[in-house]
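Peer 1: Give me a 3D structure for the following:
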Amino acid sequence: MRTVAPETLTDMLLSLSGPDTDPRVQEVLSALVRHLHSFAKEVGLTHDEWRKGLELLTRAGEISDGERNEFVLFSDVLGLSSLVDMINSPKGCTSSSVLGPFHILGAPPLPVGGDMIGDNEGPQVVVQGHVRDQNGAPIAGAVIELWQTADNGLYSGQDPEQPEYNLRLAMTTGADGRYAVSTIRPAPYMVPTDGPAGDILNATGRHAWRPSHLHFIVQAPGYRSLVTEVFPSDDPYLDEDAVFGVRSDLVMEYKPGERASLAPDIAARDRLDDDFSLVDFDFVLPPA
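Peer 2: Below you'll find the model as predicted:
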């Protein structure tokens, strides 16, 4: 170690891995170390800048809890989440998109056609579609998690005025692979800027706005799980998403709804406003 130098440190560190190291672990960590060391040398990283980076990570840990994950937000605003999604999205299937920092486990079950509007204000919409395989066949028993913002642009867990698990559900498809729910249109919102991820946005003059969207996780035995978002075509931030989550196949259309055309299992059909909208969106899953 007495001969360690900027030119030798990287290879010296990587040579310390033991013979039982998993090959994939070695590949990933080796690349990470090489890029980190190259980054530090390229920019001539100072002690103050190094400490500032550690402070950002420390603050991210302090601000993260069961309802907000600042490390996920870091990954989102730096484009890493979307890059990983795009690398791992198989062709011919629904694209992955960012999980976001506000997913909460344990969403309450809701039957197909169930109502999620409740006491929520905002334009009403029925969202429906099917979960299919790559051959177009319906997937029975797929579990869909859906979560979204309220009309004020906040998620339950962020907003103390919202009930626990407001505008969150878990729904299981039947033999026809169909899902359907009545809800409200989510609102565009700004990602949190009160933490270290916000510091990065502010330091680089970037806005924090996201287009409105519905979050989905779709899982079925024998198929790869899908984490994604669906965005309306008329949103003003569709091409300016702060976390790069929009994909062309994830854009939906809000169409004027017709009560007479709704399926009988839409629980809120007789309570919907006359100007409610309808969204049809299918998900295609690849085999596991």
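
Peer 1: contacts and neighbour counts: CA atoms only from here.
Peer 2: Will do.

Peer 1: What is the three-state secondary structure of residue 130?
Peer 2: strand (DSSP: H, G, I helix; E, B strand; the rest coil).

Peer 1: residues in contact with it?
Peer 2: Going by C-alpha atoms under 8 Å, 6 or more residues apart in numbering, residue 130 touches 138, 176-179, 281-283.

Peer 1: again, 10 Å this time
Peer 2: The contact partners of residue 130, by C-alpha atoms under 10 Å, 6 or more residues apart in numbering, come to 136-140, 142, 173-174, 176-180, 280-284.

Peer 1: So how do I select the buried members of the residues you listed in PyMOL?
Peer 2: Entered in PyMOL, the line below selects the buried ones among the contacts of residue 130, by 16 or more other C-alpha atoms under 10 Å:
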select buried, resi 138+139+140+142+173+174+177+178+179+180+281+283+284
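
Peer 1: Please, which helix or strand holds the spatially most central residue of the chain?
Peer 2: For the chain, residue 99 is the residue whose C-alpha lies nearest the centre (C-alpha atoms, centre = their mean; 2.1 Å). In the assignment (DSSP states H and E), residue 99 maps to no helix and no strand.

Peer 1: Could you also give me the structure for this next sequence, so I can compare it with the first?
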Amino acid sequence: MTGTDQAAKAVTAAAVESFRDTPDPRLRELLQGLVRHLHSYVRELRPTIQEWEYAVEYLTAVGRKCDPTRQEFILLSDVLGVSMLVETVNEEGGGTESTVLGPFHVVESPKRESGDGIDLMSVGEPCVVALRVTSADGSPLAGASVDVWQCSTDGFYDVQQPDIQPLGNGRGLFRTDDEGRVWFRTVVPSHYPIPTDGPVGVLLDATGRHPYRPAHIHFIVEADGHRPLTTHIFVADGPYLDSDAVFAVKESLVADFAQVDEAERARAYQVTAPFRLAEFDIAVQPETNKDAG
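Peer 2: Predicted structure coming up:
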């Protein structure tokens, strides 16, 4: 071991030791682990001072790009696979699989009643989404909160087009009925590129990666006594299912948006035929003692 290597390891040991007296044991564990892994990365790859300065400037630019309707740090976490990794290591199994929050859950969804429409533009292929929310054992969950958001048929969220889309377009906050069911009218969402006009776009361009996400609808489901679940449903047979820019596609979340031609079924859902129908069950995990504590 060279003198430089010894000195580098001494710096790491001192930095880890500096957090020894952190009162919160979990915070101490997280910070000491971060220091060990980050220092190991530096010792292995030996970034130059210029590269380190660029990294600092890059992260500063990411922070400056964040505002009330844009979360560039979440976007960076997404494209590095960290967001999906956090979801994966926290997965307990037994319910619907989770996936990433994404950078556009940045405004409060308007409260809506089951059967309402969330599309305020009347542009695109009509669609009905019918959900059933249950506990992991299959028992229906009445009164569960279902927060929904999606992009338009052109691939943009309301906050990306404030001069075109009214705020709240593609969003809704619903409650399930006594059978755990809720449904709403919308349009089939499009695949779309994540925003590339900021530092994340610079990263994708520099690495030759595409920015596209497959078509999907977001959900956050919350029910008393259960763990909150953040998930999507993805439109089957659409592009980019096998190369999602944020690594979030799971086979169990790919749903058939079937075409329905029957006028009677259309009337039941207050739409006209033909329309697309996605029926999907969402199961959430009961809270454990650890969750409750």
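
Peer 1: Next, count neighbours for the residue mapped onto residue 65 of structure 1 from structure 2.
Peer 2: For residue 65 of structure 1, the aligned position in structure 2 is residue 67, judged by TM-score structural alignment. By other C-alpha atoms under 10 Å, the residues close to residue 67 of structure 2 number 10.

Peer 1: residue ranges of the helices in the stretch 151-288 of structure 1, please?
Peer 2: Counting by DSSP state H, counting those that start in this stretch, the stretch 151-288 of structure 1 has helices at residues 196-203.

Peer 1: tilt between the strand or helix carrying residue 73 of structure 2 and helix 199-207?
Peer 2: Element membership for residue 73 of structure 2, per DSSP H and E: helix 72-79. Counting by axes from the mean of the first three to the mean of the last three C-alpha atoms, to 10 degrees, helix 72-79 of structure 2 lies at 30 degrees to helix 199-207.

Peer 1: which strands and helices sit next to helix 72-79 of structure 2?
Peer 2: Counting by 3 or more C-alpha pairs under 10 Å, 6 or more residues apart in numbering; DSSP states H and E, the packing neighbours recorded for helix 72-79 of structure 2 are helix 49-65, helix 82-89, helix 199-207.

Peer 1: That helix: average distance to aligned residues in structure 1?
Peer 2: Once the two models are superposed, helix 72-79 of structure 2 sits on average 0.3 Å from its counterpart in structure 1 (mean C-alpha distance after the TM-score superposition for structure 1).

Peer 1: Longest helix in structure 2, please.
Peer 2: For structure 2, the helix with the greatest residue count under DSSP state H is helix 25-45.

Peer 1: Tell me, how many residues neighbour residue 207 of structure 1?
Peer 2: When neighbours are defined as other C-alpha under 10 Å, residue 207 of structure 1 has 15 of them.

Peer 1: Next: residue 147 of structure 1.
Peer 2: Using other C-alpha under 10 Å, the number of residues around residue 147 of structure 1 comes to 24.

Peer 1: Tell me which residues touch it, please.
Peer 2: Listed by C-alpha under 10 Å, 6+ apart, the contact partners of residue 147 of structure 1 are 102-104, 107, 155-156, 165-170, 186, 213-217, 229.

Peer 1: give me that answer again for 6 Å
Peer 2: The contact partners of residue 147 of structure 1, taken as C-alpha atoms under 6 Å, 6 or more residues apart in numbering, are 167-168, 215.
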